[in-house]
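>>> Have a look; sequence and predicted model below, questions after that.
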Amino acid sequence: MTDTPSSNRIDRLRIRHLRLLDLVARSGSLTAAGEALHISQPAVTKMLQELEHAFGCKLVERTTRGGRLTAAGERALERLRVVLGAIDAAGEALQARPEVPLVRLGMLPLVGVDVLPRVVALLRGQGTLPRLAVREHTVGGLTALLCNGELDCIVGRLQKEEADTLKAQVRITALRDEYLAVVCAAGHPLARRRQVALADLLDQPWILPPRGTHTRDVFEQPFLDSGQLPPVPHIESSSFHSNLAMAAASGFLTVAPSSALAAYKAMSNVQEVRLRTPFASGRLVFITPAEVAMPPAVAVLKKALEAVVGEDGRVGARTRHR
């Protein structure tokens, strides 16, 4: 089938037609898709024919196990999932307090420790705080949700290579540079030293995130670059909240994003180890879909993030010049 897509035929499609492709992709079965939509098998076949006629190409290939999307079907679904996500978001936004806009925000856990609380306080004080549906995940998980239309924006951390890979799909606004801090209890011997070299860290007991995580990769790279094997952690844990609490109560060292340390250091629980060469960790960024106009409520959130992070930079500059 190689017909040219017709806007008239596409205009006749219903939301169910769009959901059909998504359900076939998820279940691998036209029958299962029909059951999820509560329609008969002949009705599923008719819907698929109408969908393929509207787009002018074959979207689903029948197999002995049911059905799978063709390459064209996969490309179509990439775009349609954004539409479906927007429809679902519209429903969520109108379920309660429709006069207040809803923003579906994805973020790394570190953002909830310092940046997001101050953004919420700023916007509430201004009377412009939207309703927030917050989801925490890894950078990869968040960007997948964003591209599928399940999030409106992300606050996360990216390396330059990751930003280059994503820039065709998303808009990226740099907020500030981040680095990975090495942390110990306030009474640890390393806390009192003015300068600590990489070699001083090798024989220390460590609490680290699991292998394959962004933070673990950033931690291990300087050791590998210097021709040394990275320390093997005694404890592996993905929660930097738990890791910092364990480090504060023991002789273990751990790592955490620098922006996440302020609250813990203020309580005098932990101390940042003064490394001769800090670990690089990328940039804190604000990400939105490239092909979707930024809703006003998302723009308000972005402006508040830039204000909060900008104030951090001004405070840091004043501190350095004292």
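That came in fine, so what should we check first?
>>> hey, let's count contacts and neighbours off CA atoms from now on
Will do.
>>> The stretch 1-150 of the chain: helices as residue ranges?
In the stretch 1-150 of the chain, the helices defined using DSSP state H, counting those that start in this stretch lie at 7-11, 15-27, 30-37, 41-55, 71-95, 115-126, 139-147.
>>> can you tell me how far residue 5 sits from residue 84?
Residue 5 sits at a distance of 20 Å from residue 84 (criterion: Cα to Cα, to the nearest Å).
>>> Tell me which of those two has more neighbours.
Per other Cα atoms under 10 Å, whichever of residue 5 and residue 84 has more neighbours is residue 84, with 19 against 14.
>>> Report the contact partners of the more buried one.
15, 18-19, 149 (Cα atoms under 8 Å, 6 or more residues apart in numbering).
>>> want to throw those into CSV with neighbour count and distance to residue 166?
What follows is these, written out as CSV (neighbours: other Cα atoms under 10 Å; distance: Cα to Cα, whole Å):
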residue, neighbour count, distance to residue 166
15, 11, 28
18, 19, 25
19, 18, 26
149, 25, 15
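>>> Between the residues you listed, which sits nearest residue 253?
residue 149 (39.2 Å; Cα to Cα).
>>> one step back: I'd like the helices of the stretch 1-150 of the chain written out as CSV, with distance to residue 228 added.
As requested, these are arranged in CSV below (distance: least, Cα to Cα, whole Å):
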stretch, distance to residue 228
helix 7-11, 60
helix 15-27, 44
helix 30-37, 53
helix 41-55, 56
helix 71-95, 43
helix 115-126, 35
helix 139-147, 28
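>>> for comparison:
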Amino acid sequence: MKISKKSMADSTGDNELTYRHLKLRHLRLLQLLETEGSITGAAKAMHLTQSATSAMLKELESIFGIQMVERGARGVVLTKAARVALRRFSIALTEIKSAHDEAVLAQTHKRLRLRVGALTLTMLDLVPQALSILLSRTSDIQVDITEGTVNGLADALLRGELDCVLGRISPTWSKWEEEQTEKMNLFDEPRCLVCRAGHALASRRSAGLATLAAHQWVLPPIQSSTRLAFNELFLAKGLMPPIPVVESQAAHSNMDIVAATHLLGIAPLALARRHIAMGRLHRLAPSVDLTGFPVSMIWRRVNGSDPALVKFREALVLASRSRGKMPSVG
């Protein structure tokens, strides 16, 4: 169907008028319909009558011009179009809550708030160095730090619960999700294989993969990038990767387990280095090279010019340079 320029302009104007009727309660309603699975449950959560909630749903469907729910014997489920809308609504609601929290903070402390998600390895050197630089330059930013996994932090970023993440793009992200973000590559963190001090392998100059495969291991979960890199070491040489005796996502604890047992382990060098320096662990020299772990600062594209984010990004650049790496935006 061909649309004239006039009709396109009229359509845009109509949309602007329609969206004036969109209210926060509409956004909250869709969120509750997803979690409660019924209009009755959503009505109870919003302290409204069922008829008032149904009327509000009709308003929302009229504003967007799409069907939001499908009704069944067990209640309601969101349509595909509604789920797409809910993704955006959830971010909007989170941002509104953050705006309220920051407004209260500014009224009492006059500080900007920055919510940072960080992998454990970035908390060892990078984040402390960046914070040192940031605090020497400004006193008007409050930094809230959340440690987590690659996927957990990436999802929190997309939901609007974090302003930036120090880690890497989630391997489960779709192209659309990647397009919502920007990133600055900071450095590649080397990985290393370790054993406890006094282990039989500690006296060897190098260890072949067949020898390593015959030993027992503590490893991160199979879906982690470190575990995938570990398995690829052996698969590339036609060997079956070792099945771990202990599987644990806690990188710090894994190093303690290696230090206390005969098990071998793999970890970012920044994490293992401290244990090696204390004489608790020994760094093994495998016959092949391990791939590094790419560390980036990732933020949502729409928040790229946030003052607190910009200042923290500048501090991270300087902290990365002190490690001998030149960050690059990608």
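Arrived safely. A quick note: this is a predicted structure, and the numbers were derived from the prediction, not measured.
>>> TM value for the aligned chains?
The TM-score (TM-score structural alignment, normalised by the length of structure 1) is 0.87; 314 aligned residues with a Cα RMSD of 2.7 Å.
>>> Ok, which of the helices of the stretch 1-150 of structure 1 comes nearest residue 271 of structure 1?
Of the helices of the stretch 1-150 of structure 1, nearest to residue 271 of structure 1 by Cα to Cα is helix 115-126, at 20.3 Å.
>>> In the closest one, which residues are buried?
115-116, 118-120, 122-123 (16 or more other Cα atoms under 10 Å).
>>> swap in stretch 25-39 of structure 2?
Buried, per 16+ other Cα under 10 Å, within stretch 25-39 of structure 2: 26-34, 36-39.
>>> what range in structure 1 does that stretch sit on?
Aligned by TM-score structural alignment, stretch 25-39 of structure 2 falls on residues 16-30 of structure 1.
>>> Now check structure 1 for the residue matching residue 66 of structure 2.
That one, residue 66 of structure 2, aligns with residue 57 by TM-score structural alignment.
>>> Touching, its match and residue 6? I think so.
No: assessed by Cα atoms under 8 Å, residue 57 of structure 1 is found out of contact with residue 6, at 11.2 Å.
>>> Those two: which has the busier surroundings?
residue 57 (18 against 12).
>>> My assumption is that residue 180 of structure 1 lies in a helix; please confirm.
No: counting by DSSP: H, G, I helix; E, B strand; the rest coil, residue 180 of structure 1 is not part of a helix but strand.
>>> who are the neighbours in contact with it?
215, 218-219, 255-258, 278-281.
>>> Report the contact partners of residue 233 of structure 2.
241, 288, 290.
>>> Which residue in structure 1 aligns with the last one?
Residue correspondence to structure 1 (TM-score structural alignment): residue 290 of structure 2 is matched to residue 279.
>>> What distance do you get for the closest residue to its match other than its chain neighbours to residue 280 of structure 1?
Excluding its sequence neighbours, the residue lying closest to residue 279 of structure 1 (Cα to Cα, 6 or more residues apart in numbering) is residue 180, at 5.2 Å. Per Cα to Cα, residue 180 of structure 1 is found 6 Å from residue 280 of structure 1.
>>> what touches both of those two?
In contact with both residue 180 of structure 1 and residue 280: residue 218, using Cα under 8 Å, 6+ apart.
>>> circling back: relative to residue 318 of structure 1, which of the contacts of residue 180 of structure 1 is nearest.
Distances from residue 318 of structure 1 to the contacts of residue 180 of structure 1, taken by Cα to Cα, are shortest for residue 258, at 18.3 Å.
>>> wait, isn't the closest one in contact with residue 181?
Yes: the criterion here is Cα under 8 Å, and residue 258 of structure 1 meets it with residue 181 at 5.4 Å.
>>> Comparing these two, which shows the higher neighbour count?
More crowded of residue 258 of structure 1 and residue 181, by other Cα under 10 Å: residue 181, with 24 against 17.
>>> can you pull the contacts of the more buried one?
255-258, 272-273, 278-279.
>>> One more: residue 222 of structure 2?
Contacts of residue 222 of structure 2 (Cα under 8 Å, 6+ apart): residue 228.
>>> That one corresponds to which position in structure 1?
Aligned counterpart of residue 222 of structure 2 in structure 1: residue 211 (TM-score structural alignment).
>>> Just the contacts of residue 181 of structure 1: which are in helices?
Secondary structure from DSSP state H places none of the contacts of residue 181 of structure 1 in helices.
>>> of these, which stay in contact in structure 2?
Mapping these onto structure 2 (both residues aligned by TM-score structural alignment, their matches' Cα atoms under 8 Å) leaves 255-258, 272-273, 279 still in contact.
>>> what about residue 310 of structure 2, which helix or strand?
Using DSSP states H and E, the element containing residue 310 of structure 2 is helix 307-321.
>>> residues in structure 1 matched by that helix, start to end?
The aligned range for helix 307-321 of structure 2 is 296-310, by TM-score structural alignment.
>>> For that stretch, list every residue counted as buried.
In stretch 296-310 of structure 1, counting by 16+ other Cα under 10 Å, buried: 297-298, 301-302, 304-306, 308-309.
>>> Just give me how far it sits from the chain centre.
17 Å (Cα atoms, centre = their mean, to the nearest Å).
>>> Could you do stretch 38-47 of structure 2 as well?
The answer for stretch 38-47 of structure 2 is 31 Å, by Cα atoms, centre = their mean.
>>> Could you do stretch 23-35 of structure 1 as well?
28 Å.
>>> now stretch 85-103 of structure 1
Per Cα atoms, centre = their mean, the centroid offset for stretch 85-103 of structure 1 relative to its chain is 21 Å.
>>> Which residue lies nearest the spatial centre of structure 1?
Among the residues of structure 1, the one closest to the centroid is residue 142, at 3.0 Å (Cα atoms, centre = their mean).
>>> Show me what that residue lines up with in structure 2.
So, by TM-score structural alignment, residue 142 of structure 1 is matched to residue 153.
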